[in-house]
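1. could you look at this predicted model? Sequence included:
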Amino acid sequence: MVDDNSESIEAHEVVLDVNNGASKNCEESVIKDSVPLLKKLVAEVVGTYLMIFAGCAAVVVNLNNDHVVTLPGIAFAWGFTVMVLIYSLGHISGAHFNPAVTIAHASTKIFPFKQVPAYIIAQVLGSTLASGTLKLIFNGKEDHFIGTLPAGTNLQAFIIEFICTFFLMFVISGVATDNRAVGELAGLAVGSTIIIDILFAGPLTGASMNPARSLGPAILYHEYTGLWIYLISPILGALTGTWTYNFIRHANKPMCDEHTKIELTKIVPFLRRSRS
């Protein structure tokens, strides 16, 4: 029995330690790659096909209709196509669509080396199929070479392609491989970079930034002028871009590993009055 005027006080110690909880959440957030290689390759073929088809179709339509699409229109066609494909296929294959990107990722161990040859074959296949489709649709007077050719000297084209791909891969490394960036905006950032590159490099080199983009049309149209530039320069630019970002990266470990330990050991009195 307790008197009416008596009070019982219970003290509870509340300890908040988010360090352990964060570690657990970090471990749970690591998702193993469970997508079969075949499905990844199909995604790369389809993604590369759609990218080349939409981008090159804009080029052909522009040539056949008094430049109605314009250079900015072509740039936006490429950029928006890549953006939507990243959001739709990025979680399946990584949305490379570009041998230079695949090789660059493999060089930093973000992507397994053993899958590189298969990815490159899938990307070149997608580009070749898209080029063949466009060649069937636009024939006769409407048939134009949809590949990439240097407008100036080979040296100028080589440097421009190197810089364009460096810029592209630098952005990809920042928004897609560093989980401290806003990953949801990766597609927008990469697509915008492609638009910028095409706006200044399109009239000079075609702004390929992608060996598969240049190789597919070259195979279909048997036009190999300056092709070596578009095979070598983008790969070198991508490698330099990703390694430059890795050099300036603040930390290689995920953000969730950089915990701030917070401990609250304040005694909180909890008054409970009970009456009989």
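-> The structure has been received and is ready for your questions.

2. can we go C-alpha only for contacts and neighbour counts from here?
-> OK.

3. now do the strands in the stretch 51-200 of the chain.
-> Here the stretch 51-200 of the chain has no strands by DSSP state E, counting those that start in this stretch.

4. helices of that one, start to end?
-> According to DSSP state H, counting those that start in this stretch, the stretch 51-200 of the chain carries its helices in the segments 70-93, 99-107, 116-137, 154-176, 186-205.

5. could you redo those helices as CSV and give each row mean neighbour count and distance to residue 239?
-> Listed next are the helices of the stretch 51-200 of the chain as CSV, based on neighbours: other C-alpha atoms under 10 Å; distance: least, C-alpha to C-alpha, whole Å:
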stretch, mean neighbour count, distance to residue 239
helix 70-93, 20, 20
helix 99-107, 23, 5
helix 116-137, 21, 14
helix 154-176, 22, 8
helix 186-205, 21, 17
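
6. next up, a structure to set beside the first:
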Amino acid sequence: MVDTTTARTGLYGSNIGANMLAAAVAETVGTFILVYGGTAVAVAAALQRPVAGPAYDSLATPLAFGLALLAVVAAVGHVSGGHVNPAVTLGLAATGSFPWRYVPAYLIAQLVGAVLGALATWATFGAPGRDQVALAATVPGPGVGVGTAVLVEALVTFVLVFVVVSVATDDRVHSSLAPIAVGAGLAVAVLVAGPVTGGAANPARALGPALVAGEFTSLWVYIVAPLIGGIAAAVVYDRFLAKGRAPE
């Protein structure tokens, strides 16, 4: 008899229950790639370092995060579901699409991966990367109040998780589109929120650099707001769109 609970636990066709260790390792490595790929470019931009030629503008960081997530989903999505974000994990769990018993392992793996990613960025840029720009830790921009920061982080995480849930859990969407859509969703989130909050849209992405750099300014915002936005997105899709029929 097929274990239907296990069969529906994973995004992108993954079967989490088959090998929890593999899933946890995939989440750790995936989050490492996301955080290292994104924060390294953000640190380089903040330090005004050139990349393969002239110095680049503010588009580099959103593109780096988006491309990193695209690569991660393509690489490990079939193993762990490629959550690499507590907002995705908890959003899916809240709607019954991911077993709560797997949540602690995923959250730990994501945090470990984020810390390792921040350490790699520190190793790449040395003291200036940590001491001058705090390894691209997310903090509210000048003049941005706490209320605005919470709202913006919740909104952009809603956008990201809505895209993730829609393309990864609904078999009406072709699987080949998922990595591109998810990567684009994160790029849009960072483009929108970058000037306001730094554009975390992911508690793990915020916690990794913050812990390594010792930058805890308004850190709670980057934990609470993305979780609110992510859970809301998963609930909206699950309640109103998941069971709808495709247009004829």
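-> Yep, that arrived. For clarity, every value in this text was computed on a predicted model and none was experimentally measured.

7. returning to that earlier point: tabulate the helices of the stretch 51-200 of structure 1 (JSON lines), appending distance to residue 24 of structure 1.
-> Output for those, formatted as JSON lines (distance: least, C-alpha to C-alpha, whole Å):
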{"stretch": "helix 70-93", "distance to residue 24 of structure 1": "23"}
{"stretch": "helix 99-107", "distance to residue 24 of structure 1": "28"}
{"stretch": "helix 116-137", "distance to residue 24 of structure 1": "33"}
{"stretch": "helix 154-176", "distance to residue 24 of structure 1": "23"}
{"stretch": "helix 186-205", "distance to residue 24 of structure 1": "26"}
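
8. tell me which of these lies nearest to residue 40 of structure 1.
-> helix 70-93 (4.5 Å; C-alpha to C-alpha).

9. now that closest one on structure 2. Mean distance?
-> Taken against structure 2, helix 70-93 of structure 1 registers an average deviation of 0.8 Å after superposition, with mean C-alpha distance after the TM-score superposition for structure 1.

10. specify, as a residue range, where that helix falls in structure 2.
-> Mapping helix 70-93 of structure 1 onto structure 2 (TM-score structural alignment) gives residues 57-80.

11. also stretch 187-206 of structure 1?
-> With TM-score structural alignment as the criterion, stretch 187-206 of structure 1 aligns to 179-198.

12. neighbouring contacts of that stretch?
-> Here stretch 179-198 of structure 2 makes contact (C-alpha atoms under 8 Å, 6 or more residues apart in numbering) with 59, 61-71, 73-74, 137-141, 144, 149, 152-153, 156-157, 159-160, 163-164, 167, 199-201.

13. for stretch 119-134 of structure 2, same thing?
-> With C-alpha under 8 Å, 6+ apart as the criterion, stretch 119-134 of structure 2 contacts 36, 39-40, 43-44, 46-47, 135, 209-210, 212-215.

14. the residues you listed, buried ones only, as a PyMOL selection?
-> To isolate the buried members of those in PyMOL, using 16 or more other C-alpha atoms under 10 Å:
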select buried, resi 36+39+40+43+44+46+135+209+210+212+213+215
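
15. turn the contacts of stretch 119-134 of structure 2 into a markdown table, columns for distance to residue 23 of structure 2.
-> Below are those laid out as a markdown table (distance: C-alpha to C-alpha, whole Å):
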| residue | distance to residue 23 of structure 2 |
| --- | --- |
| 36 | 20 |
| 39 | 24 |
| 40 | 25 |
| 43 | 29 |
| 44 | 31 |
| 46 | 34 |
| 47 | 35 |
| 135 | 27 |
| 209 | 23 |
| 210 | 25 |
| 212 | 25 |
| 213 | 28 |
| 214 | 29 |
| 215 | 30 |
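
16. right, I'll call it a day here.
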